[in-house]
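*Asks:* 3D model of this:
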Amino acid sequence: MFEFLDVPVSGALFLVDRFAGFIDPVTAPVSVALTIVLFTAAIRLALLPFSVAAVRGERARAKLLPELKKLQEKHRNNPEKLREAAADLQRESGTSFFAGCLPSLAQLPFFMVMYRLFAFPSVGGQPNPLLDHTLFGTPLGAHFTSAAGPVFLGLFALLAVVAWISSRRQSALLAESPTPPPGGGLLKLLPFGTLLVAAFVPLAAGLYLLTTTTWTLVERALLRREPGIRTPAAG
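*Replies:* Model prediction:
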């Protein structure tokens, strides 16, 4: 189904495998696991400009929402007039209601490649060698349902902490927002979905989830503190 990802995934596998071999003399027991963490962090760092653009776009979109609500109330019986007024509002503000969406979408192929690299038993029709390695005795290709143990329990504990902090920050954002989005309660629960996913994917993919969600948590906190990038919750 995702054969079009075979080439980039194979390239990523080559880089990860080579780097793991390079650091193996120093970090032999955890070389591949550490490489997964470092590789994920490196990709997230490379994608930082997209994240900055997305946050700026969310800020611009959040500023437009109150005005859009006023227009919807004013022209609720005239859809054509509402479209024209909304277009004028976007033109005058120099942004759009979809600002921030494109940078987020641009990151999806990278996340798909990384997830496939760490979650699937084969790459390009060949066995995935990354999943043959271990972390403290637990194979990186093992699933919680078949190899429950201290490593998985530690992983779930760390994912739960990250999810809890993310949920609290989401709650704070929703409280700050002058126009809370519908389904705000569900938004606060979404971070805990990583625990459910981690229960059904290989340990390697769980390490990827822990790294990328932690990165997102820290990244968003730092970007919100930057002048001109702070954004209220906008859904």
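*Asks:* C-alpha only now, for contacts and for neighbours.
*Replies:* Will do.
*Asks:* where do the helices sit along the protein?
*Replies:* Using DSSP state H, the helices of the chain run over residues 6-27, 31-46, 48-74, 79-93, 101-119, 144-147, 150-176, 184-189, 193-198, 203-225.
*Asks:* buried set for the third one?
*Replies:* Of all the residues in helix 48-74, those buried under the rule 16 or more other Cα atoms under 10 Å are 50-64, 68, 71-72.
*Asks:* figure out how far that helix is from the centre of its chain.
*Replies:* Relative to its parent chain, helix 48-74 has a centroid offset of 20 Å by Cα atoms, centre = their mean, to the nearest Å.
*Asks:* hmm, back to that, got the helices of the chain as JSON lines, with distance to residue 232 columns?
*Replies:* Formatted as JSON lines, these follow (distance: least, Cα to Cα, whole Å):
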{"stretch": "helix 6-27", "distance to residue 232": "36"}
{"stretch": "helix 31-46", "distance to residue 232": "23"}
{"stretch": "helix 48-74", "distance to residue 232": "7"}
{"stretch": "helix 79-93", "distance to residue 232": "17"}
{"stretch": "helix 101-119", "distance to residue 232": "16"}
{"stretch": "helix 144-147", "distance to residue 232": "38"}
{"stretch": "helix 150-176", "distance to residue 232": "6"}
{"stretch": "helix 184-189", "distance to residue 232": "14"}
{"stretch": "helix 193-198", "distance to residue 232": "23"}
{"stretch": "helix 203-225", "distance to residue 232": "9"}
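*Asks:* and for comparison, fold this next one:
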Amino acid sequence: MGIFGDIGHFIMVPLYYAISAVLIGWHKLFTIMGLDPEGGLSWTLSIIGLTVVIRAALIPLFVKQIKSSRNMQLIQPKVRELQKKYGHDRQKLAEETMKLYKEAGTNPFASCLPILLQMPIFFALFRLLDQAAKHNKAHGFLTEKLAEQFGESELFGSIGLAKSFWGATPWGEGADSGAVVAVAAVLVLAMTATTFITQRQLMAKNMPADALTGPYAQQQKMLLYILPVAFGLGGVAFPIGVLLYWTTSNLWTMGQQFYVIRNNPAPGTPAFKAKQERDKAKAAKHPEKYAAYEPVPEGDEVIEPDRRPVQRVQPKRQTRAQRKSGKPGSGSNPNQGGNK
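*Replies:* The predicted model follows:
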């Protein structure tokens, strides 16, 4: 196979076992619930279940991505200062920029990590479905019998999960070709649109004005258009089952990102100002509930009150003669520096 084939085999085999285990687990669950084990609905729901499991496992990476992306936004003014200072020396500029990234704990390519890590899973699912349909080939825990069911499963009785837009035409063989083309086209458009909306949502709502200029912003703008086009062009060759996986994954990303942007926006962004307005409205509507949680104006520092217990003032010392006469003593309070 060669070195590249060996590397691919080394990566894909564990993925086959992991993906097939989750896929079969969901399939057995839906079969127990009464769905036809050979039907397309049980396998379609199993693919959606697989997507949910994978995306839930990637939540820690998504959180890291959000933090890294936020740090990238916040250091953009410093990046521009370095560009002005070392614009004549590209090598020095690159060294100082990478040093700044390291100090901020961020990476300009962190926003691509979830997509890059999902690509091997994506191709493993593609091969599982494609080879199950063409050769009834078993992979991982997917036996030949299950591979045959998976490869020949049809949604709504006519739309095969292993069929693709490219492989079916309205004038092709079989009366179901038109339905396959229509469903595949809808899923390709949905996959492309959700990819674009997710990137657009991040740039429009959770990026400060300073971060919308400079090299990082240019990178984000390029990804905004390149990724949807790439997925759209490639999507015509993907089986419907794989398109279901990717579209569901995009919908998960949209919902997850919407929650993070709404509840924990980056300072200085439109989402941050919108959250401040919502907090003010809540405080005005329920003052007794939000009295102790007034929203802090942007840029202000939160000063915690001094919660140390108040020290009791000790009485001044008096001589015996002073105590008998009832006159105030001249001794000093040790807390005030008199007696030490």
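*Asks:* for residue 126 of structure 1, find the nearest of the helices of structure 1.
*Replies:* Among the helices of structure 1, helix 6-27 comes nearest to residue 126 of structure 1, with 9.8 Å by Cα to Cα.
*Asks:* what residue in structure 2 is paired with residue 15 of structure 1?
*Replies:* By TM-score structural alignment, residue 15 of structure 1 lines up with residue 22 in structure 2.
*Asks:* and that match, what is it in contact with?
*Replies:* 50, 53 (Cα atoms under 8 Å, 6 or more residues apart in numbering).
*Asks:* just tell me what residue 62 of structure 1 corresponds to in structure 2.
*Replies:* Match for residue 62 of structure 1 (TM-score structural alignment): residue 73.
*Asks:* what's around the closest residue to that match other than its chain neighbours, how many residues?
*Replies:* Distances taken as Cα to Cα, 6 or more residues apart in numbering put residue 211 closest to residue 73 of structure 2, at 5.2 Å, once the chain neighbours are dropped. Look at residue 211 of structure 2: counted by other Cα atoms under 10 Å, it has 21 neighbours.
*Asks:* my guess is residue 211 of structure 2 meets residue 71, correct?
*Replies:* No - at 10.5 Å, residue 211 of structure 2 does not count as touching residue 71 under the criterion of Cα atoms under 8 Å.
*Asks:* contact partners for residue 217 of structure 1?
*Replies:* Applying Cα under 8 Å, 6+ apart, we find residue 217 of structure 1 in contact with 162, 166.
*Asks:* could you measure from the match of residue 15 of structure 1 over to residue 248 of structure 2?
*Replies:* Separation of residue 22 of structure 2 from residue 248 of structure 2 (Cα to Cα, to the nearest Å) stands at 16 Å.
*Asks:* again with residue 289 of structure 2
*Replies:* Residue 289 of structure 2 sits 38 Å away from residue 248 of structure 2, taking Cα to Cα as the criterion.
*Asks:* more neighbours, the two?
*Replies:* Taking other Cα under 10 Å, residue 289 of structure 2 and residue 248 do not tie; residue 248 has more neighbours (23 against 11).
*Asks:* map the more buried one across to structure 1 for me.
*Replies:* By TM-score structural alignment, residue 248 of structure 2 lines up with residue 211.
*Asks:* residue contacts, its match?
*Replies:* Counting by Cα under 8 Å, 6+ apart, residue 211 of structure 1 makes contact with 37, 40-41.
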